[in-house]
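> Make a model of this:
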Amino acid sequence: MASSYASASFMLLLVLQLCSCNEALPRADATCPAEQPSAVATVSSHHGEPSCQPPPPHIPVAVFPYDVDPVQFAMNLEYTEAEFFLHAAFGKELDQIAPKLALGGPPPIGAKKANLDEVTWRIAAEFGLQEVGHVRSIQRTVGGIPRPLIDLSAHNFARVMDLAFGSPLNPPFDPYINSLNFLLASYFIPYLGINGYVGTNPIIDGYKTKMLVAGLLGVEAGQDAVIRALLFERRGLVVAPYNVTVAEFTDRVSALRNRLGRCGVKDEGLTVPRELGAEGAICTNVLSADMDSLSYSRTPAELLKILYLSGDEHVPGGFYPEGANGRIARSFLGKPRHGAVEAPGN
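Below you'll find the predicted structure:
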């Protein structure tokens, strides 16, 4: 009897020790939920059911020839976002995260790891990895173009802000110095991706290309919404050492994009006059949209005018010192298509 009691006591003590050891073990990432393989298997087990499949396309052509160039043009922005977010979060370029996706294009200029708080780092890391998927999905669907030379240096972002304010900021703006500056820099590019995809959708017809653009647009819009929401939360905060609020920074950057784009107002900061807000009833502007709360559209020429910081799609510079790649972008420069690669099976 005593032996049985001792044995039971020993087993209880062992269980308690194991539990305490498990609790003491640090998790690789406390943000991640506990793995539940059985639940995942249950969720995915009915994927083959008819109700899970999309309806057949009205036009059973996956990719029309004229779909290719507009979608490949978008890769310029996807490369840019991928490099910016990956460098800021991990201090690594696309070639180190996903070798060969750059298709031999040169590495970016001046991109580096940013000094970010925990939340902003997680956002940058997730966005960067999402952009890897975007580049891959475009290449897989319509073929790819080589990564263009991209200038992501602090000097180039400082030039953006100097243009936005009409005079040099002192000290020069640095997107990598802290989380707030990084978010303000992030305000510039993902929004243009939304404009581009809204403009691309009406001019493509393949069911695979339409599905691709819809998927890309959804995530780009989500990224922009996250950035704008974080900035909106800080809209009254003064950006040191410039004595200018976050809201004014966004107003200035939006005005710059409108000015460079040369096609009217297609961009708005975090606050607007009430008559320009949703249904003319609110002055907050967490999402930039037109009078019917629809996303604005921009053409490739408009986007290049902005991204070149020149106001002219024929004059490269800014984020693309040697110009963007693909047939559309190179046509404005009177140069060849620059090594486009067909999608597998095309």
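> use CA for all of it now, contacts and neighbours both
Noted.
> what's the distance between stretch 175-183 and the middle of its chain?
A distance of 16 Å separates the centroid of the chain from that of stretch 175-183, by Cα atoms, centre = their mean, to the nearest Å.
> Okay, now it: how far is its last residue from its first?
8 Å (Cα to Cα, to the nearest Å).
> What lies in contact with that stretch?
88, 112-117, 120, 154, 157, 173-174, 184-185, 227, 230-231, 239 (Cα atoms under 8 Å, 6 or more residues apart in numbering).
> Any chance of a PyMOL selection covering the buried ones in those?
Buried residues among the contacts of stretch 175-183 (16 or more other Cα atoms under 10 Å), as a PyMOL selection:
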select buried, resi 88+112+113+114+115+116+120+154+157+173+174+184+185+227+230+231+239
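> Which of the contacts of stretch 175-183 fall within helices?
Judged by DSSP state H, the contacts of stretch 175-183 include 88, 120, 154, 157, 184, 185, 227, 230, 231 as members of helices.
> farthest-separated two in these?
Longest distance between any two of the ones in helices among the contacts of stretch 175-183 is 21.5 Å, between 154 and 230; criterion Cα to Cα.
> and this one, so I can compare the two:
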Amino acid sequence: MKATQDHKSSSPSTDPLAGRRAFMRRLGMLGAGGASLAAAPMAFADPRPNAFNKKARTDAAVLNFALNLEYLEAEYYLLGTTGVGLEGAVIGTDGAGVRGDVIVKANPKVTFTTPAIEQYANEIATDEANHVRFLREVLGASKYDQVARPQIDLLNSFTALGSLIGVENFDPFANELNFLLGAFIFEDVGVTAYKGASPLLTNKTYLEAAAGILGVEAYHAGSIRTLIYGAGTTAQNLANAISDVRASLDARPVGSPRLDQGVRINDTANIVPADGNSIAFSRSTRQVLNIVYGAPNATSGLFFPAGLNGSIR
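Predicted structure coming up:
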């Protein structure tokens, strides 16, 4: 366990909070003179949404959309590795919109049997919690309201998905393989969501940070896909079935290329899902919502029974 946490120690040179503070100082958000979310010809002491800073308001909406998704991932990994969620990690979940609870079975902590997989899961849990903390700090320091954690369902959602892939009463917290399959549902979506949202960001510093988060999510996705492929044919088939479900929810025109790929294609490993130019796929916010809500054009459902918080929902 220690080996996976050394690189995230709290020493002055590696403190992740110090990096975030430096990030916000670059935006002029901390200190006596911190004011605007993004540079604009007309500056205001209070940069809350108004007719003159539409670009900043759009950036905040995109970051809040990402925050909703990070809440989901962080809760999943923290509950699976520690048995408690963001509150246990002492990370706030309040903010704009209705703050929801997390629906999950009693005692969700996974009993890992492979030390390496447990270490990977703990590292990813730390990363996802840090993403939540980071986005909340950025949005809070900008004087825009960070959204509250919406209600998250990690119980009925997996039961519904399990029925679609032929696994009745699927419980992602039952064992380490199930946990990897549950993680597979999220990770590829996170990568494609960040890539798809990148053209919506107007502030280059935000774009750089989003690219950094995308990179981390891609590392996670590659690790999860590798572990599932190595687990054998049954695990590969289930992952490919999950990929088929996600692809169906993308609601692409008939004959259009898929935005999703399983871990195996034609009996060959497929660790990196990408197009013909080896470029990662992009999903629009609507396509991401289709997946997390479990139906095209839905406004709530599956992982978010009451919908997301924020303007992109």
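> can you pull out the strands in the stretch 1-150 of the second structure?
102-103 (DSSP state E, counting those that start in this stretch).
> and residue 268 of the second structure, how many neighbours?
By other Cα atoms under 10 Å, the residues close to residue 268 of the second structure number 9.
> Report the contact partners of it.
Per Cα under 8 Å, 6+ apart, neighbours of residue 268 of the second structure: none.
> do the same with residue 243 of the second structure
185, 260, 261, 262.
> and if you look at residue 202 of the first structure?
By Cα under 8 Å, 6+ apart, the contact list for residue 202 of the first structure is empty.
> Tell me the counterpart of it in the second structure.
Using TM-score structural alignment, the equivalent of residue 202 of the first structure in the second structure is residue 199.
> I'd guess that match is in a helix, am I close?
Yes - counting by DSSP: H, G, I helix; E, B strand; the rest coil, residue 199 of the second structure is found in a helix.
> picking up where we left off before, helices - which of the contacts of residue 243 of the second structure land there?
Among the contacts of residue 243 of the second structure, DSSP H puts residue 185 in helices.
> of the contacts of residue 243 of the second structure, closest to residue 270 of the second structure?
For these, the nearest to residue 270 of the second structure is residue 262 (6.9 Å; Cα to Cα).
> Without its sequence neighbours, what residue ends up closest to that closest one?
Closest residue to residue 262 of the second structure apart from its sequence neighbours, by Cα to Cα, 6 or more residues apart in numbering: residue 240 at 4.3 Å.
> show me what contacts that neighbour?
Contacts of residue 240 of the second structure by Cα under 8 Å, 6+ apart are 261, 262, 263, 264.
> Could you count how many residues lie near the aligned partner of residue 94 of the first structure in the second structure?
Using TM-score structural alignment, the partner of residue 94 of the first structure in the second structure is residue 86. By the criterion of other Cα under 10 Å, residue 86 of the second structure has 20 neighbours.
> so what's residue 86 of the second structure up against?
Residue 86 of the second structure neighbours (Cα under 8 Å, 6+ apart): 74, 75, 78, 92, 93, 129.
> Would you mind stating the distance between residue 9 of the first structure and residue 22 of the first structure?
Using Cα to Cα, one obtains 20 Å as the distance from residue 9 of the first structure to residue 22 of the first structure.
> How about residue 64 of the first structure?
For residue 64 of the first structure, the distance to residue 22 of the first structure - Cα to Cα - is 56 Å.
> could the contacts of residue 240 of the second structure go into a markdown table alongside neighbour count and distance to residue 251 of the second structure?
A markdown table is the format used below for the contacts of residue 240 of the second structure (neighbours: other Cα atoms under 10 Å; distance: Cα to Cα, whole Å):
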| residue | neighbour count | distance to residue 251 of the second structure |
| --- | --- | --- |
| 261 | 23 | 15 |
| 262 | 22 | 17 |
| 263 | 27 | 21 |
| 264 | 18 | 22 |
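> from these, which is closest to residue 282 of the second structure?
Nearest member of those to residue 282 of the second structure, counting by Cα to Cα, is residue 261, at 12.7 Å.
> Please pull up the equivalent of that closest one in the first structure.
Checking TM-score structural alignment: residue 261 of the second structure goes with residue 268.
> wait, residue 163 of the first structure sits on residue 256?
Yes - using Cα atoms under 8 Å, residue 163 of the first structure is in contact with residue 256, at 7.2 Å.
> out of those two, which sits in the busier spot?
The neighbour count for residue 163 of the first structure versus residue 256, taken as other Cα under 10 Å, is higher for residue 256 (23 against 16).
> residues in contact with that one?
Contact partners of residue 256 of the first structure, counting by Cα under 8 Å, 6+ apart, are 163, 164.
> Pull up the gap between it and residue 80 of the first structure, please.
Going from residue 256 of the first structure to residue 80 of the first structure by Cα to Cα gives 19 Å.
> now swap in residue 300 of the first structure and tell me
Residue 300 of the first structure is 15 Å from residue 80 of the first structure, by Cα to Cα.
> of those two, who's got more company?
residue 80 (24 against 19).
> Might you report the residue contacts of the aligned residue in the second structure for that one?
Counting by TM-score structural alignment, residue 80 of the first structure lines up with residue 72 in the second structure. Residue 72 of the second structure sits next to 152, 303 when contact means Cα under 8 Å, 6+ apart.
> Residue 72 of the second structure and residue 234 of the second structure, how far apart?
Taking Cα to Cα, one finds residue 72 of the second structure at 26 Å from residue 234 of the second structure.
> what are the ranges of the helices in the second structure?
2-5, 16-26, 54-82, 115-141, 156-164, 176-197, 204-230, 233-249, 285-293.
> what's in contact with the fifth one?
It stands for helix 156-164 of the second structure. Contact partners of helix 156-164 of the second structure, identified using Cα under 8 Å, 6+ apart, comprise 168, 169, 170, 171, 172, 182, 245, 302, 303.
> Many thanks, we can stop here.
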